[in-house]
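# My questions are about this predicted structure, shown below with the sequence.
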Amino acid sequence: MCGIVGVVGVREATPLLFEALRRLEYRGYDSAGIATLVNGHIERRRAEGKLDNLGRVLELRGLPGVTGIGHTRWATHGAPTEGNAHPHGTERVSIVHNGIIENHAELRAELELQGQVFTTDTDTETVAQLVDLNLKQGMAPREAAHACLKRLHGAYALAMIFAGHRELMIGARHGAPLAVGFGDNEMFLGSDSLALSPLTRRIAYLADGDWAVVSRDGAEFFDMDGNAVVRQIRLSALAADAIGKDGYRHYMDKELHEHPLVIGQTLQRMIDPATRRVVLPELPFDLATIPRITVTACGSAFYAGLIGRYWLEAEARIPVDADVASELRYREPPLSKGGLGLMISQSGETADTLAALRSLRAGGQHVMSILNVPESTMARESDIVLDTIAGPEICVASTKAFTAQLSVLACLAIAIGRARGVIGEAREMELVQALLDLPSRAVELFGLGDDIRAAAAIIAEARDVLYLGRGSHFPVALEGALKLKEISYIHAEAYAAGEMKHGPIALIDKSVPVVASAPSGPLFEKTASNLQEAQARGGRLLVFTDPAGAARMGKIAERLVVLPEVHGFTAPILHSIAVQMLAYEVALLKGTDVDQPRNLAKSVTVE
């Protein structure tokens, strides 16, 4: 999770920017940089690695100026080199960026035809070059920025400064957080309130689709159509030693809204932007020769592994076992020689998963881990680690880490299928494109709040809830039921939809809501039939589906939540976000402690 900071004012900008970047180190990064206006011209200092390296560069080559932007980058497009470090730009404009520009390849090709010269491998430079072209064509900075923003697809936060405009900075947000800080005769931009906390307590948060024109005297806010909008200035708690909620009611709410950015950044780490093919780190074993995979994890991470099992078996055609880590050792399964143990953990310190790793290692398995903390114990004991670019997850109930894990598992299934010769180039391109479409579709979910809250009102009155799903949506049902139990304390159970009539149907009456994840596709008719059986027995059906599914479900469901249409391969990721959002809204109605539910810990480091 990269970090953005900007300042326009009267004090030297570089010391303020550098210390703000220090406060953003918690997000993780592998390069950093600062750009300021010096006598009206843009100058930059950048460095690979940690901020100390940038500090040494600044000691050797100072960077004056009272207007500037800074960035900590976690490499996605392009290697973590000084050349790919932010800020990017031209002699006219400099830009820092968090997120993913989904249509950067098309824009780059167009811009190169018009004579723009690119010098990096990043998607961010496309934004700088498009703004630069607009400026060369005679647009003023705010006009050039707005024209550029209207052409961008993806999830992003941006900050820009312009040569010759000492008292101007422009910020924009779509699916990635950005805040404006109000000081005395100076103004700030930041990825979150933590970056700005020692500088000001007066914060305004951009809504999705907002862009802001910031000067030393204040800020003007606009929507994507260019209409002026009003954003409330809040008085933040001055807590420079804590990660802030950035205007959200809870950390969980904030982390739910980070799904698009997290998915995009994780995919960028695993997909080559030029070829649009999945690229894994160099492996110490051959994927083509692995006879079997054993997936193990705990809690939500295990449900991610179950969805991954469907993908690995269907697309890569490789046998997969899946066990909760707390049971794997005691089952003592026979292990195939040269098999792969696939571990999944947010923290990399989960005691049961770590013990399972050591058990698989002792059984002669290669070990691959999907982790959000690359310095963890599990990372050190693995043959290879696939990073999830989720940033810190503060809420005990896992949200964004779950979809990051799913993004990695989807890419891994494609890579193994290609290595085994069962996925051709056309199929890979189809699946990769489906993944790259996800961040934008995830942003659209936040427009469904009224429908999700209406469903939540029904569930909040219940003592018991059933969740149903078929195929790769059965683990989605498991994740939905777990989230509801964790944060609302309502009893919930999940079943494969076809199993309902083998027992659970006895529980169904008008007091037991039934929540279903049921996108259109090959399994839709069977799921619809199961739901009709529940409805015939008085069940109150709350169905997550897509427009095609809604046309069938509308007659039997009490509440429909119609999600954006996506490829069947990626639908479990989108539906997972939706069931998490439902649990959050129910918890709000129940008045529970959303971020720190009773009896639970973020990282379970004991057996």
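Arrived safely.

# C-alpha from now on. contacts and neighbour counts both.
Will do.

# Which stretches in the stretch 301-450 of the chain count as helices?
325-331, 351-362, 377-380, 400-419, 425-436, 438-445, 449-459 (DSSP state H, counting those that start in this stretch).

# now the stretch 151-300 of the chain
193-196, 251-257, 259-270, 299-315.

# For those helices, state which one has the densest average packing.
helix 193-196 (a mean of 30; mean count of other C-alpha atoms under 10 Å).

# packing partners for it?
Packed against helix 193-196 by the contact rule (3 or more C-alpha pairs under 8 Å, 6 or more residues apart in numbering; DSSP states H and E) you find helix 13-23, strand 187-190.

# Buried ones in the longest one, by neighbour count?
To tie it back to what came earlier, the one meant is helix 13-23. By 16 or more other C-alpha atoms under 10 Å, the buried positions in helix 13-23 come out as 13-14, 16-18, 20-21, 23.

# Contact partners for residue 482?
By C-alpha atoms under 8 Å, 6 or more residues apart in numbering, the residues touching residue 482 are 300, 492-493.

# Pretty sure it sits in a strand.
No - Residue 482: not assigned to a strand; according to DSSP: H, G, I helix; E, B strand; the rest coil it is helix.

# What separation do you get for it and residue 513?
15 Å (C-alpha to C-alpha, to the nearest Å).

# go on, residue 520?
If you go by C-alpha to C-alpha, the gap between residue 520 and residue 513 works out to 21 Å.

# residue contacts, the closest residue to residue 315 other than its chain neighbours?
Excluding its sequence neighbours, the residue lying closest to residue 315 (C-alpha to C-alpha, 6 or more residues apart in numbering) is residue 417, at 6.0 Å. Residue 417 sits next to 312, 315-317, 423 when contact means C-alpha under 8 Å, 6+ apart.

# Comparison target below:
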Amino acid sequence: MCGIVGYVGSKKAAPIIVEGLRKLEYRGYDSAGIAIHDGNGIEIVRALGKLARLSELLEKRTLEGTTGIGHTRWATHGRPSEVNAHPHSSGVVALVHNGIIENYVALRQELEKEGVKFSSDTDTEVMAHLVHRELTRGAKPLFKAVQRALGHVHGAYAIAVASREEPDVVVVARYGSPLVLGVCEGESLCGSDIPALLAHTRDMIFLEDGDVAELRATGIRIETVTGEEVQRKVRRIDWSPVMAERGGYKHFMLKEIHEQPDVVEATLRGRVDLVNGDVHATEIGVSPELAREIRRVYITACGTSHHAGIAGRYWIEQLARVPTVVELASEVRYRDPIFYPDDLVIAISQSGETADTIAALKAAKAQGAKVLALCNVVDSAIPRASDGALYTHAGPEIGVASTKCFTTQLAALLMLAVYLGRRRGTLDEGRARETLQALWEIPNQMRDVLGDADYVHAIAKKMTHAKDVLFLGRGLGFPIALEGALKLKEISYAHAEGYAAGEMKHGPIALIDETLPVVVICPRDAHFDKTVSNLEEVRAREGQVIAIATKGDEQILEKSQYQVWLPKVRDEVLPLLTVLPLQLIAYYVAHLKGNDVDQPRNLAKTVTVE
């Protein structure tokens, strides 16, 4: 999501910045802009849409400056528009920003009381005004003003700042959002990711949280926000350009699997209120009054998004106590379904362009139902056709087999269940706080699980030649079993089925013999004893049991051939952990078979036909 490029040196900055932004297009964006210091002042050019539009505008201008900053924006606060595009300015300052400023509303109100006029809906403009305010209060040079301004900010940011008063300087800072510096002879660069800089240097500095850096043609100086001078190691990057776009991973899918802790944090950021046990999500358009009036929630989606919807049904019914239906979007309009004005229809799609889901939501709206889009792509077709939108902020997903979009959908649905439950009075503050605290801690626990990827790789080697695989789960483990089977089918081309564990004896048990791998999702949750009884049935027929279980569970260790261990967490957040080893299994099996992991046969990333 979003991309930053900055340059200080002796060459024309504009072409270097635009080309760097092109290398970041894979991150996704809806607008772009550039600010160039020409020695006398700063000229800003911004455009809605792709970089081609910005390039057209730049062809009509003469930007000779050798210092500048650029940005591709993926909308969070404020719709995609030229006005909301970066860079933003205030007085002598131009600024670009990735991330979310959590206290921007309070800061904006404070600045407005001081007479500041805002020209956009973004949280970023607040930061430009803060830096300018510090300059007017005497905090100079720009480096010092940025440090002081950041002392007022809570949230995640990577910023690059230029000032009309300092033509040979760009100041950058990061906290919770990546920023890389390029070290060259006679020039300095910054970028959101390595690909933006590789054409100019392979020597890079990775800023750490709380770092503020001053970029000059003569070199780079780094301090913390509090003014402590620090040294960061210069690293030599040996990646090819294609590897650089994949962050050094062999495939986009593997990169996206490992991005999940970060993108789940992005989904939660600015929305979770741990103090009051609540969720701030006014953008979805579900008022407290509407939340109380809902008589039924109707979730519709396809594929992986449908599996997320099944998990959402558990959460909404348990926490908000609303009857909830989940239906495949491809079936909705062909059976003439009935919708009511007091239905809340949730249309889930990672792309926002899924044809079947669009048709389903249109059928719901035609009968007067309220429609909420749960989507990753801002201003795509499904959000535009809906009454409100809950964006997941997963960033672009290149691999056709969805991974990070799925886990961010899970996080968003659990937040939505809490949001509804608090407003309906069915969820008390204590339980809400415990649930949200568990969700808030999940990204770090996801990192721990992904740290065992090598062990999962060893298990996948044992499954490479399997023609059939069975996935079993109960409760919130059931949609994860479905998702695990789908992932394996999509990219390894092995036949796989996901089943509710209790249904195994109603048919699939006939398939079990010593050649069949059976993945059993059996953490220590409310369904543990019943799931273990199904695991025993597999063992009795000599099936190969791969258990996804809670760390230290001796009972599971005795009853399974292979185990992937998870930390002990609340039942509500288990799906965000249990799915990770299943994604890795699918990836490694497909890779070991030599398949095209990112572009599996016969599949498309966005399904725009029925």
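Great, that's in hand. Just so you know, these numbers come straight off a predicted model, no measurement behind them.

# Let me see the TM-score of these two.
For this chain pair, the superposition-based TM-score is 0.76 by TM-score structural alignment, normalised by the length of the first structure; 576 aligned residues with a C-alpha RMSD of 5.3 Å.

# Please say which position in the second structure the residue nearest to residue 315 of the first structure maps to.
Matched by TM-score structural alignment, residue 417 of the first structure corresponds to residue 421 in the second structure.

# again with residue 518 of the first structure
By TM-score structural alignment, residue 518 of the first structure lines up with residue 522.

# Can you tell me the element the nearest residue to its match once chain neighbours are set aside falls in?
Excluding its sequence neighbours, the residue lying closest to residue 522 of the second structure (C-alpha to C-alpha, 6+ apart) is residue 549, at 5.2 Å. Per DSSP states H and E, residue 549 of the second structure falls inside strand 544-550.

# Determine the set of other helices and strands touching that strand.
Judged by 3+ C-alpha pairs under 8 Å, 6+ apart, strand 544-550 of the second structure is in contact with strand 517-521, helix 528-540, strand 562-566.

# Could you rerun that using 10 Å?
helix 453-463, strand 468-473, strand 517-521, helix 528-540, helix 554-559, strand 562-566, helix 575-592 (3 or more C-alpha pairs under 10 Å, 6 or more residues apart in numbering; DSSP states H and E).

# closest one to residue 372 of the second structure among these?
Residue 372 of the second structure lies closest, by C-alpha to C-alpha, to one member of these: helix 575-592, at 22.4 Å.

# quick one: the strands in the stretch 151-300 of the second structure?
For the stretch 151-300 of the second structure, strands defined by DSSP state E, counting those that start in this stretch occupy the ranges 157-163, 166-175, 180-184, 187-191, 203-206, 211-216, 219-224, 234-236, 272-273, 278-279, 296-301.

# With the stretch 1-150 of the first structure instead?
Going by DSSP E, counting those that start in this stretch, the stretch 1-150 of the first structure shows strands at 3-8, 31-38, 41-48, 67-73, 88-89, 93-101.

# and the gap between residue 200 of the first structure and residue 276 of the first structure?
Applying C-alpha to C-alpha to residue 200 of the first structure and residue 276 of the first structure gives a distance of 42 Å.

# Which one of the two is surrounded by more residues?
A count of neighbours by other C-alpha atoms under 10 Å puts residue 200 above the other of residue 200 of the first structure and residue 276, at 20 against 16.

# on that earlier part again, and which of the contacts of residue 417 of the first structure is nearest to residue 73 of the first structure?
Within these, the smallest distance to residue 73 of the first structure is 31.2 Å, found for residue 312 (C-alpha to C-alpha).

# Quick check: chain neighbours aside, which residue is closest to the counterpart of that closest one in the second structure?
Aligning on TM-score structural alignment places residue 312 of the first structure opposite residue 316 in the second structure. Closest residue to residue 316 of the second structure apart from its sequence neighbours, by C-alpha to C-alpha, 6+ apart: residue 417 at 4.7 Å.

# check contacts around the one you found.
Residues in contact with residue 417 of the second structure (C-alpha atoms under 10 Å, 6 or more residues apart in numbering) are 279, 312-322, 427, 432.

# How about residue 248 of the first structure?
205, 254-255, 257.

# One more: residue 335 of the first structure?
Counting by C-alpha under 10 Å, 6+ apart, residue 335 of the first structure touches 291-294, 341, 360, 363-365.
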